[in-house]
Each structure stands twice: as C-alpha cells, then as structure tokens.
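Asker: Dropping a prediction and its sequence here:
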Amino acid sequence: MRKNLSVLVIMLVVIGILLSSFSISFAQKAQPRRYYYSTPSEYTKLTGKKITKYNEAPALAELVKQGKLPPVEKRLPDEPLVVDPPEEIGKYGGEYRSAGFGPQSGQVDSETVRVQHILQINPDLKTLTPNIVKTWGISKDFREVTLILRRGMKWSDGTPFTADDFMFWYEDIASNNDLTPVKNTAWTPGGKMMVMRKINPYTIKITFAAPYPAVDITLAKSYIYGRFFAPKHYLKQYHIKYNSKANDIAKKEGFADWIQCFNYHYAYGQNQMDTNLPDITPWVLTKIDEAGNKYYERNPYYWKVDTAGNQLPYIDRQVVVIVKDAQVRIMKIISQELHAAGENPLPVKEYTLYKENEKKGDYTVYLFNNTRGSDWCVAFNLTHKDPILRKIFNDIRFRQAMSLAIDRKQINDVLYFGKAVIRQAVPPPETSFYEDWMGKYYIEYNPDKANALLDEMGLKWDKDK
C-alpha cells in the first residue's frame, strides 16, 4: 500500500515591499463547506442526517470488554463535536511517526495534529466555529466573553472537564506571580489582567478592561496563550496553595522549589515531560524512552466523532523520533521512517531532493500555500531619526520605486523553482478584506519607471556611493 508521506514544502513565497495604508472593504461571505458541527443536533439540523450510534477503536472496545474502560457512550460528552471528514470516513489503526530535534523542541509535525483551541479556525481561514467549548458569545462592546463547556466532557484519565479547570488556570497559574511573573498581552487588553468568573460548572465569563474585538481570534489560538485551563485534579498536588508539602515533593523530585516542580508537571505540548499529565488532546503522552523518543497513545475520552459516529482519532498512536539534525531527518524521510515532515516548513532548497526520491521512497511531496501572505518583505523605517531619510522613506514614490526595482521573477526562478506566487506583501486572498489590486500593486520589474519616480522626487544619483 502506498504510504501518503506528506512532505509539506510551503511555497507561497512573496517578495514585496510594504507600501502604504489601504482602504478596507468587506466582501460578501460565501457559504463555506462545513467540516465541523458543534453538536450532533446541529449536524442533524443543518444536514438532515442523524448519528444513531457511537463506535470506537477495536483496541478500546477490547478494554471495554475487559471492564477496564466504560462504554464509548459514557466516555464521550453529552454532545460531542462532529467532524465531517474532507474525503471519506477513516479506518482505525496505524501509527503516525514524525521527527523531533530535541525532547522539548522541534516537534511541530506531531504537535500541530494534537493542538486543540477553544475555538476552531476553519479551512477557509475566515469562519470560526466552537471546538473545546460547545458555544460562545461576545458582548456588543467586546468587553465580555461567555464560554459554554460541553457537559460530560472528560480529561484523558476520565475526570470531568469543567469550569473549575479554567478557574484553576486563571487564579492559580496565570494570576500567580510566582508561576507567571509576566502576563501575556493576550490576557491584558487595556493594560489590566482579564477577569474570569465561574457562573456554573459549565459556564465561564471573561471580562476585559477595554474593548477586545480580536478576542475570538485569541480564543482560536488559545493553545499558544496558555490554553485558559489546566487539570486541577492532577496539578494541585504540586501547588503550594493546595498542598503545604509541595516544596517537599519538589525536593524529592530534584527541584529547587515547588515553582520549578509545578512548571515541570504543567508543561504541555512539545515541552511536556510528565507522562502522567492528563490532557484533552487526541493522543496523550505515555512514554519517553532513553533516546528521548516520545510515544503518544490514543485518548479514550476524546470528545469528537465523525459523521458515522466513530470516536476520533482514527490513528492509534503518535511517535516522535528524535533526530540529530536536518540531514538525519532527510534520510529518514527518504527511507520511509517518517510519515510526515514539514516543520517550519521544510527548506525550499530540499524540494528537488525530495521530488527526485519521491517514487523510490514511496511518498508524496505536497506544496501548500503559506497563510502568512508573504515570506519576505522589505520595509523602511518611517520614523527614522534622520529627518532626511524619514522624509524620503515617507514619500510613497520612493517605496514604489524600490518595489519596481525588484526582479521578483528572477528570485522566484532561482530560489523557488518558479513555484512561488509573485505578489505584494499583503494579506492572503482568503482574507475577508482582501482586494485583487493589493497583491498586484507595483510588483512588475521596471527599473526605468523606478528611476523616473526617484527623479520626480528630486533625488540625485551619486556614482561615488
């Protein structure tokens, strides 16, 4: 069977110059293809289809049979999130192997498929839908957010996932100056720490000191902002507020104090080293071997199903294989030892090598658009301390001339094998306020026109400089 090795060479590389502010207009939103439904009832309402029963992986079914796990219906929340697969319903089994450059770094290829945010950014890059939460609401003045959690949702060890886990993170981690001496700006709009309140076991309200229009984007990237929750039932044993002997535990484990010890056990994602830490991700860390390789097993309490009622994920486990350097990763990709590679992303200079070995290695090289809109840009300091340079840089004709002086086609042909998209350094076309002229603004290579603009400014050529 052909292995679908996704070598993610992200190639929307743009050479551009930041020119000037532009007007914003919002285009009519087309109805996007739905991949996520917050609940089975929403899925039924919007599609007319109904999920009649839940299914589980054979390995979990065997544990249920042995009495080691509750039935799948009792492991799922009352209303699990429903995923409509992009192509087809998957099959259970298999292993996902990717590279890591260290025990706590360079593991994005595995981490990104585990990451779970409070909200979900859909593939159209415009639409937000619930993910961890069942639903959410934002006040008209953008100062308050209400999060409604999923009743019956559980951590990977079967403990209920509730508002207490949000409050523990807020009161005892994010607001604790020993554990978090510097507050993330995502939590402090208006210069003050946000206020989080528990309304009931499944409702959280967050209030901000100032209007926070971007709060939904923050919630859709919550994983990188501290997640907004933590497993209180597990971590409180290491917290001095809940355990007066936390420092004794820390010293026994080889840490200087409870703060170091707590941070070790709290670390999640590729930083995680505690193999007992409960999580809500599709796979949870269960083992780290002597070489530093990490093993993640399926989460039996994962809270998503597909449209056929199959509890996700399909794949049984993840393995992060620690490699010495990029060259070792190349060899493991070509020799089929890894199932996916695309971190940071893969250097474009390696593209030819992967393509030449594609058939031999029985993998596929994919080119994906870069969602940043541009990989490179040239920007001038519009507030330069030199008044002459500041005047020149603020004249749009100068920036237009510099843009016209760049031979983007040559750069594309030489560095990117002609596969990049030549465009200005502006947001990607998927952005709601994007207009076609933005990407084409002064991107042609025209030295004569560039010099004419500089002449128009009154600039003189100094052949000695």
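Answerer: Received, thanks.

Asker: Please count neighbours and contacts with C-alpha atoms only from this point.
Answerer: OK.

Asker: could you pull out the strands for the stretch 201-350 of the chain?
Answerer: Along the stretch 201-350 of the chain, counting by DSSP state E, counting those that start in this stretch, strands occupy 203-207, 283-288, 294-298, 304-306, 317-322, 340-341.

Asker: for the protein, longest helix please?
Answerer: helix 447-457 (DSSP state H).

Asker: Okay, buried residues for it please.
Answerer: The neighbour-count check on helix 447-457 (16 or more other C-alpha atoms under 10 Å) flags Pro447, Ala450, Asn451, Leu453, Leu454 as buried.

Asker: export the strands of the stretch 201-350 of the chain to CSV and tack on distance to Asp124 and mean neighbour count?
Answerer: Conversion of these to CSV gives the following (distance: least, C-alpha to C-alpha, whole Å; neighbours: other C-alpha atoms under 10 Å):
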stretch, distance to Asp124, mean neighbour count
strand 203-207, 28, 19
strand 283-288, 26, 21
strand 294-298, 28, 21
strand 304-306, 20, 25
strand 317-322, 27, 23
strand 340-341, 23, 24
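
Asker: Ok, which of the ones you listed comes nearest Asp109?
Answerer: strand 340-341 (6.1 Å; C-alpha to C-alpha).

Asker: List the contacts of the next helix or strand after the closest one.
Answerer: Going down the chain from strand 340-341, the next helix or strand is helix 351-356, by DSSP states H and E. Helix 351-356 is contacted from outside by Val9, Ile334, Val365, using C-alpha atoms under 8 Å, 6 or more residues apart in numbering.

Asker: Nearest to Ala379 among the residues you listed?
Answerer: Closest to Ala379, out of all of these and judged by C-alpha to C-alpha, is Val9, at 25.7 Å.

Asker: second one coming, line it up with the first:
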Amino acid sequence: MFRFIALCLALMLASPAPAQQRPALQESSFWQMEINQGHLPRIADRLPETPLIVDLPAKGRSFGRQGGTLRTMVSRAKDVRQMVIYGYARLVGYDTNYELYPDILRDIEIEEDRKFTMHLRPGHRWSDGAPFTSEDFRYWWEYVVNNEKITPTGPPEFMYVDGVLGSVTFPDAHTVVFEWPTPNANFLPLLAQAAPPFIYRPAHYLSQFHGDLADPDALKLETRKARVKSWAALHNRRDSMYKFDNPQQPTLQPWINASGTTSRQVFVRNPYYHRIDAQGVQLPYIDIVEMSIVGGGLVAAKANAGEADLQARGLDFPDISILKKGEADGGNYRTLLWGNGAASQIAIYPNLNFNDPVWRDVMRDVRFRRALSMGIDRHMINRALYFGLALEGGMTALSSSPLFNRDDLSMWAAMDIDAANELLDEMGLTERTSDGLRRLPDGRPMEFIVETAGERQEVENALAIVTDTWRDLGIKLVMRPLDRDILRNRVYAGVSMSAVWFGWDNGLPSASTSPMYLAPTNQEFFAWPKWGQYYQSGGEVGEAPDMPEAKRLLELSDQWNHTFNRDERRAIWAQMLDIHAEQQFAIGILSEAPQPVVVNKRLRNVPETGIWAFEPGAHFGVHRIDEFYFEDALQQVTQ
C-alpha cells in the first residue's frame, strides 16, 4: 500500500498543474478563418474539460505567443517520425528531471506495479475532432494486436509478465485498466519512450480499413486502389502512429502532418491539442514546422547558412567550429553545447552471432575483445577529434548517472599493446602472414571488418586511428561504409562481422530504470542480434543465448523485475554493468562529447543546457518543444 501511495503521489507532484482552474482561453489566429466559416469549433469546445495546464514561470520559462514557422532538417524521408519524437505527446512522459507525470492521461492509479488504471481527459479529441476515448484503446487491443491477420505474432512482448498475458478492460468511456497477476515495472517507462508502443489507435479512422468492421465493397475498392494484396496490408499501411507519414491518420501530437511525399514536409498546429499555458493560450506556440530533407553531409553547412531555427540532428562535435564561426560572423543563431546522453559516442560491436563459425569462435573469446579494447589509443582519438573534451573509456553508465563506476569505465580501456598481444598469443593466434598479420585457426589472415553507417566523419576518423594501433596487434581493420538500413539488416542477419554505432541510448540510468537493454532482449544491440530476436519472438526466430555471461544478464534482468527494493535493484544494476565492463560486449571508445544545438536567436524557452538523448528524453521532447516560441512571431492564418 505504501508503494502505491508513494508512486501515485510522485506522479501527481510531477504533473505540471493537475488541479489548476482553467484560465480564460485565448483563440488562435491561425484557425480564425476556419472558425469564422464554421469549419472548426471555438477554442472552448476544442479543449478537454481538464486540459493539461502548464505554469511556465514555475518551470523557469516565459509565456509566449502563438505564431511563426520553425525550420529544421532531417537526412531521410522516413525521419518525418522525428515530429512524433520531438512532439513527445505521451500517455505519461518524463519531465526534465526524468520523473514521470501524466500527459495525455488526466491521471493514473497504480497498485503494486501490476494494475494500472488510466483516466482519460473527458472532451479530449483527435486532431480531426473525433472523441478520444477508451474505445481507441479497445480498438488497439481487440482489433489490432489480437487480430492474427494484422498482428500474426499476437500481443506484444510487454503484455506478458512471467509468461502470463495481461488483461485490458474498459470500465467506461474515460477509463482503461491494464492488469497483470504479478508486477510489470517496465510498463510506465515503456509508455514514456521516444518510440513508445501506441496502445491506442484512432478507431473511427482505421475501422474503415478493417475486414471485420468496414463495408466489404468499399474495402475491396480501397485495397485495389492502394495496390496491396489484402485488407490487413492496407490497414497496416494506413496505421502509422510512429512513422507519421500518413497525413490522413488523426494524431494527438502537437503538430499534424500536412504534407505529401516531398523534400519539404510541413506540419501545422493541432487545433485539438490538450495542453494550454496558465494564461489560456493553447500550445504549441509555434504554428508551423517545416522539415527539409537534405543530404546528411549538408546539415552543418545549411545550419551555418541560417537555414535552420532548431537543429541538433545531423550535427556532431566536429561541426562546432564552423557553426561558432558562422555565429561570430553575424549568423542569426546561437550554438549551444548540450551533453550527450548516449553511453558512448563511438562503440565497436563484434557480432557474437556472426555466421562465420571460425570468426564467431574467435570473437566469443573474451581475451580477443579485451585485446581489441586495449589496442585503442583513446587519448589520441580524444585529442584529435574532440580537443580532449570527451571522457575516455569503455561503455558504461555516464558520469552523471547515479550508477556510474569509474572502474567499469577504465576496465580494459588503457592502451597496452604488449598486454593485448599476450592475450592474443594465449588464444593460440600465433601464426602470422609474411606481412605480420595474425592468422585465424583456419589459416586466413585476420582482417577484421567494421561496418559503419557512413554518416559521421568522426567515426571514420576514429577508425583510421584504430587501424594503425590494431596493426600492431597483427590485426588489419577494414572499414566498410554502408547505408544505415543496409547495415542494420546485415547485423540482424548475422552477415556483418562487426559494426560501429553509438552506445546504449540511455546512458543515464538510475536504480529504477529497467536494465533490460543490458541483457540480450533486443536485436538492436549489435553484439547479439540473434539472441535478441530469440527473446523478442519467444524463441520462434534467432538463437538462444549460449554464453554463461549472457544468460546471467537475463537472470539479473528478471531479478530486477521481481524486486522493488531500491538497494537490491541498484546492486543488480552494478552486477550487470560489471559484466559488460569485464566482457567488452561492446568496445566503447569515449563518451560525453558535447552535442551542438543550433537555435535561432529569436527562439525562446530553449534551455541553455540540456541532454541530447533519444532515450530517455526523446531528444527535444523532454524539453517540451511545444513551449518554444519566437519572440516576434508572425501571426498566421490558414488558407
């Protein structure tokens, strides 16, 4: 009972203004024409009965005014999903202290971490004006995840706890209950993710594409027009809550996709958005977001030329000098330096599920991975690429995390070519080619292929330095740049020997953070993609973990799920971080290099310091981009 009261109280305290009286409302000039023509209700009829009221001065921010167009850039058409990440409208979300609070939900009651009673906001509406109710949760549960044609694999993995499927009930139009027999401590943090499981769908929209609900003749016609083979394929194509590439699908995010398939995507303010400021102004403050799709190598140059009002994606530490120079030369922007929330700026992942059995056996020997780590001159990379500002060491929790352990950071991370060579000799890798390369047990020269996404020059520069020092180990590093999606698919299929990527998205865990991402539970961790597939699919695909340390990580993750004692959870985290440091599953090089953030000089409420992290925080999302505003915003009216 104490835990129930404490957690509910924590959620209420974290809420920006749960019990404030609704202030006098101010109409948006952006929608004035639609209101005058009777196409859109007035603001009082567009908001929920209890909107989320944000007291900006209490957060150290200023009240803004509506208007303006914010320009930003992405490098791929599919990255329009960044608007869902940045917008960060979630059932529950993190505040800037990484505490959870109800957002889309009016409130939530939690009993023993196993029963979650969600209370919706009466009067809340989708972006097209349709009511947002428990029926939208019912549609997801009964017609999406429990329909074998749409979801052949059945309900998602997070709905199972200890192998038992949870229940979802709908007591009334504004109440939804998720319940399990045993605690599901991961449930709420899952809902607050940058890429959450959307456990609701716009039923009124998607039902017209569902074989059990739609008019059969109309559905056949739509299926033919879409050139897909089945109504289920049509439904899945129209259902893009996260991809955000279907302008017809209603949303609860602060901005609506108003574009087709073009190189410049336009998003306009959601007239039914559930948040207002304490002066009665509906958020978001900014009317329009323009997202340009440009080549990845052009982001810094275009930001330098003043073509972005808010930009961090596509910018890296090496871009700081050119950005600062442009700022000093009269550019209409500031270059802020935020912290980076990834556990490592650059990490090399030997693929323990590599299809080549000889290489796989070599990489699974911990001495090989430790030798690779000790063969890296992190100090040189730091000085050459980051002016010595990054933190040198392996991949572990960042120094600002309460779980940081300097011993884990430094374990096997000091450059020691002699000790690394001794480890390789101990493995029996003593035969060499005429030019000094070690030979594999089958006689092949040790050419270690590291595949990259080819998107960050700093990665290629770092690997060039690693190439020189690994040569002293008798190992030839071969760098292979690939498209990001091709790289991922090769890793997942086991045809990639190794890859280089960031470290864990969440480098700032606390004892209450689920440690599942440290265990082989997901294919996204490039060191064990097939183990992750095995876990995610319930054993239907992939490979069962067969290394003791990997099995131990799974055991510890399960132990964390079944205890609520903070000290025990902290001890479990410490063990798991120690295992990663000892085993070097991912060979971190350095971390905490500053992240440049370009901000228009007229843009307000952007924090001077922050953490640029996908998880937790959704990049700009945790800083609430809907509260950013232009000090001299141009008031716009829709046409």
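Answerer: Looks like it arrived, so ask away. The structure displayed is predicted, hence computed values, not measured ones.

Asker: TM-score them against each other, please.
Answerer: In this superposition the chains share a TM-score of 0.75, using TM-score structural alignment, normalised by the length of the first structure; 413 aligned residues with a C-alpha RMSD of 3.8 Å.

Asker: okay, the strands of the stretch 201-350 of the first structure in TSV with distance to Val426 of the first structure next?
Answerer: Formatted as TSV, the strands of the stretch 201-350 of the first structure follow (distance: least, C-alpha to C-alpha, whole Å):
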stretch	distance to Val426 of the first structure
strand 203-207	33
strand 283-288	37
strand 294-298	39
strand 304-306	36
strand 317-322	35
strand 340-341	28
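
Asker: and of those strands, who's closest to Asp386 of the first structure?
Answerer: Of the strands of the stretch 201-350 of the first structure, nearest to Asp386 of the first structure by C-alpha to C-alpha is strand 203-207, at 43.3 Å.

Asker: In the first structure, which residue range corresponds to the helix of greatest length in the second structure?
Answerer: When the second structure is parsed with DSSP H, its longest helix is helix 566-583. Aligned using TM-score structural alignment, helix 566-583 of the second structure spans no residues in the first structure.

Asker: Pull out the buried residues from that helix.
Answerer: In helix 566-583 of the second structure, counting by 16+ other C-alpha under 10 Å, buried: 569-570, 572-574, 576-583.

Asker: And the next helix or strand past it?
Answerer: Once the chain leaves helix 566-583 of the second structure, the next helix or strand it forms, by DSSP H and E, is strand 587-591.

Asker: rewinding a little: in helices only, show me the contacts of helix 351-356 of the first structure.
Answerer: Ile334.

Asker: Most neighbours among the contacts of helix 351-356 of the first structure, which one?
Answerer: When neighbours are taken as other C-alpha atoms under 10 Å, the top entry among the contacts of helix 351-356 of the first structure is Val9 (24 neighbours).

Asker: need the contact list for that residue.
Answerer: Per C-alpha under 8 Å, 6+ apart, neighbours of Val9 of the first structure: Gly342, Pro345, Leu346, Pro347, Val348, Tyr351, Val365, Tyr366, Leu367, Phe368.

Asker: re earlier: turn the buried residues of helix 447-457 of the first structure into CSV, including distance to Leu389 of the first structure.
Answerer: Listed next are the buried residues of helix 447-457 of the first structure as CSV, based on distance: C-alpha to C-alpha, whole Å:
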residue, distance to Leu389 of the first structure
Pro447, 21
Ala450, 18
Asn451, 18
Leu453, 16
Leu454, 14
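
Asker: from those residues, which is closest to Leu235 of the first structure?
Answerer: Of the buried residues of helix 447-457 of the first structure, the one sitting nearest to Leu235 of the first structure (C-alpha to C-alpha) turns out to be Ala450, at 61.7 Å.

Asker: Now name the helix or strand holding the nearest residue to the closest one once chain neighbours are set aside.
Answerer: Take Ala450 of the first structure and drop its neighbours on the chain: the residue closest to it by C-alpha to C-alpha, 6 or more residues apart in numbering is Ala401, 4.1 Å away. According to DSSP H and E, Ala401 of the first structure maps onto helix 396-404.

Asker: And that helix, what's buried?
Answerer: Applying 16+ other C-alpha under 10 Å to helix 396-404 of the first structure flags Arg397, Phe398, Arg399, Gln400, Ala401, Met402, Ser403, Leu404 as buried.

Asker: what does stretch 383-393 of the second structure give?
Answerer: The neighbour-count check on stretch 383-393 of the second structure (16+ other C-alpha under 10 Å) flags Leu385, Tyr386, Ala390, Leu391, Glu392, Gly393 as buried.

Asker: How about the contacts made by the last one?
Answerer: By C-alpha under 8 Å, 6+ apart, Gly393 of the second structure lies in contact with Arg378, Leu409, Ser410, Met411, Ala413, Ala414, Gly588, Ile589, Leu590, Ser591.

Asker: what residues are up against the equivalent of Tyr205 of the second structure over in the first structure?
Answerer: Aligned by TM-score structural alignment, Tyr205 of the second structure pairs with Tyr234 of the first structure. Tyr234 of the first structure makes contact with Leu277, Pro278, according to C-alpha under 8 Å, 6+ apart.

Asker: if you set the cut-off to 10 Å instead, what comes out?
Answerer: Shown in contact with Tyr234 of the first structure (C-alpha atoms under 10 Å, 6 or more residues apart in numbering): Asp157, Thr159, His265, Tyr266, Asn276, Leu277, Pro278.

Asker: got it, and Arg329 of the first structure?
Answerer: Arg329 of the first structure sits next to Ser98, Ala99, Gly100, Phe101, Val321, Ile322, Val323, Ser335, Glu337, Leu338, Ala341 when contact means C-alpha under 10 Å, 6+ apart.

Asker: How about Thr135 of the first structure?
Answerer: By C-alpha under 10 Å, 6+ apart, the neighbours of Thr135 of the first structure are Ser38, Thr39, Ile118, Leu119, Thr129, Thr146, Leu147, Ile148, Leu149, Arg150.

Asker: Compare those residues with the second structure and list the overlap.
Answerer: Contacts conserved in the second structure for the contacts of Thr135 of the first structure, counting by both residues aligned by TM-score structural alignment, their matches' C-alpha atoms under 10 Å: Ile118, Leu119, Thr129, Thr146, Leu147, Ile148, Leu149, Arg150.
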